[in-house]
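From the sequence below, what's the structure:
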Amino acid sequence: MEISLQIFLICLALGAVVGFLAGLLGIGGGLVIVPVLILLLPLTSIEPQYLMPVVLATSLAAIVLTAISTLLTHYRKRNIPRFFMPQLLGGVGLGGLAGGYFADVIPSDYLQVFFAVFAMLMAIQMWIGAKKAEVTVVSQPEYSSFKLVVICFGIGVIASLLGIGGGVLLVPFLTSQVKLDMRRAIGASAAVGFVVAAMGSIGYLSAGLSSQASLPPWTLGYVYLPALLGIISLSLLAAPFGVSVAQRMPVKVLKRCFSILLFIVAAEIIFS
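Presented below is the predicted three-dimensional model:
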């Protein structure tokens, strides 16, 4: 069977998991997509120095489309805190665009190590955060508009460099610092994840189209299309289901299970 078709079929299953987690926890899914693609894309004989740009670009492109489905579902359930969304979206949008350009000049090996360390830290954060009770909804954020924009710019840069939507950074920030209800923080994260991924994808697409890199067939810019199509085929269907479960089910056990998954993923990247 042709390699591109094998990758497409594997990414179908990946997409179902990504879509469900995106709807359930407000994460873009990059923490799952990136390590899987790191293992899959070398099968295309891609040159090592271009592996991470292609992995990250493909992950962000998949997050864009998955986030649309998740965002619409959260909007219908009134989980989007509109009162400070302009600051969040403006900050992460600019950060995501900047990160897409920075990644093109950062060595691939450094990005892989950075991602593995980041995954470990987020696993610890999710495990510890599962013990904390949800906070009460507030009418206004405790942070000033300037601080929100600056912090969200940093989140956008990091998320774009790692090929993730930023939810694992934004949700803890909104619940612990801004004192926002968990479900509304997840809704805000869905909106932010869409903007980060969209801006990051533009950066990667522009960098890839202007690059002289020798990339595998079926690659547009730095986006590997068979993996992208496989992921979004089922993630778009699974995302609304994840949102529905999040409305009815405590996320404590699921967060801890996901933290264990992150540890395994990080260890696999480091030792491979």
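
C-alpha from now on. contacts and neighbour counts both.
Fine.

Now the element after the helix or strand containing Ile7, going C-ward?
Assigned by DSSP states H and E, Ile7 belongs to helix 3-25. Per DSSP H and E, the first helix or strand lying C-terminal to helix 3-25 is helix 30-40.

May I see the buried residues of that following helix?
Gly30, Leu31, Val32, Ile33, Val34, Pro35, Val36, Leu37, Ile38, Leu40 (16 or more other Cα atoms under 10 Å).

Please tell me how far the fourth one sits from Ile27.
Translated: Ile33. Separation of Ile33 from Ile27 (Cα to Cα, to the nearest Å): 11 Å.

Leaving out sequence neighbours, find the closest residue to Ile99.
One correction, residue 99 is Gly, not Ile. Once flanking residues are discounted, Gly99 sits nearest to Val157: 4.4 Å by Cα to Cα, 6 or more residues apart in numbering.

to the chain's geometric centre, what's the distance from the helix or strand hosting that neighbour?
Assigning secondary structure by DSSP H and E places Val157 in helix 145-162. Distance of helix 145-162 from the chain centroid (Cα atoms, centre = their mean, to the nearest Å) equals 14 Å.

the inter-axis angle of it versus helix 30-40?
20 degrees (axes from the mean of the first three to the mean of the last three Cα atoms, to 10 degrees).

Let's verify the residue lying closest to Gly154 once chain neighbours are set aside: helix, strand, or coil?
Once flanking residues are discounted, Gly154 sits nearest to Gly95: 6.1 Å by Cα to Cα, 6+ apart. Here Gly95 is recorded as helix under DSSP: H, G, I helix; E, B strand; the rest coil.

correct me, but Gly95 touches Ile151?
No: contact criterion Cα atoms under 8 Å: Gly95 and Ile151 do not qualify, at 9.7 Å.

Between the two, tell me which one has more neighbours.
Between Gly95 and Ile151, counted using other Cα atoms under 10 Å, Gly95 has the larger neighbour count: 28 against 18.

for that one, what are its contacts?
Cys152, Phe153, Gly154, Ile155, Gly156, Val157, Ile158, Ser160, Val196 (Cα atoms under 8 Å, 6 or more residues apart in numbering).

For the helix holding Ile7, buried residues please.
Buried, per 16+ other Cα under 10 Å, within helix 3-25: 4, 7-8, 11-12, 14-25.

another one to check against the first:
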Amino acid sequence: MVFGAEASVVLLAFFSALVGSMLGVGGGFVFVPVSVGIMGFRPFVAVPASLSLVLSNAFSATLTRLMKKAFNLRPNLWLILPASGLSVLGALTSARLEAPVFKIMFGTFLLGSSLLLLKTRGEQEQGHSRGFAGRRLVVVVAAGFISSLLGVGGGLLMVPGFILLSKMSSRESVAVSQFITGFTSATGLATYLLQGSFFPSLYGSAFAGGLLGGFVGSRIQIGLSEKQLKTAISLGFSAIGLWMLLSPLL
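Predicted coordinates for the structure are as follows:
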């Protein structure tokens, strides 16, 4: 029975990471609702398991992009500290979260962001200039908090935030988002472990599935054109937004 649960977690983590790495998010938006709503895991178990898959997904996807020279690491190193710091606060306050209200607000945000992304035209300006540094900081701080609060990695905020506020290209936004989620998920997971959420077999299964899914998904994402990637992000975020809006009613 335990082996069956672990095998199911590996498969779910693989699929979650596959989809997540293509969209620049961790994959927790798939893993958490399925593991809690269908597999019957408690949130105290499901969220850190999700962060385990997000961590391995981010590592695998970022390594793949670096090996293919599809990502410039150095300009984004300064974003790690502010994002990771707020992820601790998110993990500590997750028990007080009023999920239905938050899902409605967050779902509305995602739907609005996806509509704005569909309206943009052409390659976005690369956002390494100092004028966009403050906006990037706001995005990663908010994403770090959300990451450990819901176990979703933070990419749900970072990808549209980077594209709309920092004028990054869709491709760069996906790569930077996935790089940062590796650190936010690691910090959040450590905080959960310190609070007593310790289920190593499930976390290891989620980590293994996320590692393979991130490798496959990132290779697919690298081959997509800018237009295809932006369309995939918009459609994916629309689906996530609709789920968040409707899930409190189900």
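
How close are the two chains, by TM-score?
Once superposed, the chains reach a TM-score of 0.84 (TM-score structural alignment, normalised by the length of structure 2), with 246 aligned residues with a Cα RMSD of 2.6 Å.

In structure 2, what sits opposite the residue nearest to Gly154 of structure 1 in the alignment?
Alignment note: Gly95 of structure 1 maps to Leu86 in structure 2; criterion TM-score structural alignment.

Ok, Ala198 of structure 1 next?
Using TM-score structural alignment, Ala198 of structure 1 sits opposite Ala186 in structure 2.

pretty sure its match is in contact with Asn57, am I right?
No: Ala186 of structure 2 is not in contact with Asn57 according to Cα under 8 Å; the separation is 11.5 Å.

Looking at these two, which is more packed in?
Ranked by neighbour count (other Cα under 10 Å), Ala186 of structure 2 and Asn57 place Asn57 first, with 39 against 21.

check contacts around that one.
Residues near Asn57 of structure 2 by Cα under 8 Å, 6+ apart: Ala17, Ser21, Gly26, Gly182, Phe207, Gly210, Leu211, Leu212, Gly213, Gly214, Phe215.

Counterpart of the second one over in structure 1?
Superposed on structure 1 with TM-score structural alignment, Ser21 of structure 2 falls opposite Gly23.

Contacts only, for that match.
Thr70, Ala238, Ala239, Pro240, Phe241, Gly242, Val243, Ser244, Ala246.

now for the last one: what does it line up with in structure 2?
Under the alignment (TM-score structural alignment), Ala246 of structure 1 maps onto Gln221 of structure 2.

right, and that match touches Val19 too?
No: between Gln221 of structure 2 and Val19 there is no contact under Cα under 8 Å: 9.8 Å.

ok, the buried residues of helix 30-40 of structure 1 vs Gly187 of structure 1, which is closest?
Gly30 (17.2 Å; Cα to Cα).

picking up where we left off before, and the match of Ser21 of structure 2, how far from Ile202 of structure 1?
From Gly23 of structure 1 to Ile202 of structure 1 the distance is 24 Å (Cα to Cα).

again with Gly154 of structure 1
Gly154 of structure 1 is 18 Å from Ile202 of structure 1, where distance means Cα to Cα.

Tell me where the stretch 151-272 of structure 1 has strands.
Along the stretch 151-272 of structure 1, the segments classed as strands by DSSP state E, counting those that start in this stretch run 219-220, 223-224.

List the contacts of the closest residue to Val168 of structure 1 other than its chain neighbours.
Excluding its sequence neighbours, the residue lying closest to Val168 of structure 1 (Cα to Cα, 6+ apart) is Ile27, at 6.1 Å. By Cα under 8 Å, 6+ apart, the residues touching Ile27 of structure 1 are Leu21, Ile164, Gly165, Gly166, Gly167, Val168, Ile186, Ser189, Ala190, Gly193.

Would you agree Phe102 of structure 1 is in contact with Ala159?
No: Phe102 of structure 1 is beyond contact range of Ala159, at 11.9 Å (criterion: Cα under 8 Å).

Comparing these two, which residue is more hemmed in?
Each of Phe102 of structure 1 and Ala159 has its neighbours counted (other Cα under 10 Å); Ala159 has more, 30 against 16.

Alignment lookup: the more buried one to structure 2.
In structure 2, Ala159 of structure 1 lands on Ser147 (TM-score structural alignment).

can you pull the contacts of that match?
Counting by Cα under 8 Å, 6+ apart, Ser147 of structure 2 has contacts Ser87, Gly90, Gly153, Gly154, Gly155, Thr181, Thr184, Ser185, Gly188.

quick one, what contacts Ala22 of structure 1?
Residues near Ala22 of structure 1 by Cα under 8 Å, 6+ apart: Gly28, Gly29, Thr66, Ala67, Thr70, Ala190, Ala239, Gly242.

Map the fifth one across to structure 2 for me.
Looking back up the chat, that one is Thr70 of structure 1. So, by TM-score structural alignment, Thr70 of structure 1 is matched to Ala61.

which SSE is its match in?
Following DSSP H and E, one finds Ala61 of structure 2 within helix 43-67.

That helix vs helix 133-150, what angle?
Computed by the same axes, to 10 degrees, the angle between helix 43-67 of structure 2 and helix 133-150 is 140 degrees.

Show me how far helix 43-67 of structure 2 is from its chain's centre.
8 Å.

Tell me the buried residues in it?
43-65.

Reduced to three states, what does His128 of structure 2 come out as?
Going by three-state DSSP: His128 of structure 2 is coil.

can you pull the contacts of it?
Pro75.

Kindly report the same for Ala206 of structure 2.
Taking Cα under 8 Å, 6+ apart, one finds Val9, Val10, Leu12, Ala13, Phe14, Ala49, Ser50, Ser52, Leu53 in contact with Ala206 of structure 2.

circling back to that earlier point, which of the contacts of Gly95 of structure 1 sits closest to Val253 of structure 1?
Nearest to Val253 of structure 1 among these is Ile155, at 25.7 Å by Cα to Cα.

Hmm, that closest one is touching Gly167, no?
No: if you go by Cα under 8 Å, Ile155 of structure 1 and Gly167 don't touch, sitting 9.2 Å apart.

Next, the buried residues of stretch 200-208 of structure 2.
So, applying 16+ other Cα under 10 Å, buried residues of stretch 200-208 of structure 2: Leu202, Tyr203, Gly204, Ser205, Ala206, Phe207, Ala208.

nearest spatial neighbour of the fourth one, skipping sequence neighbours?
Here the nearest residue to Ser205 of structure 2 in space, its sequence neighbours aside, is Val10; by Cα to Cα, 6+ apart that works out to 5.1 Å.

what does the third one give?
Excluding the flanking residues, the one nearest Gly204 of structure 2 by Cα to Cα, 6+ apart is Ser52, at 7.5 Å.
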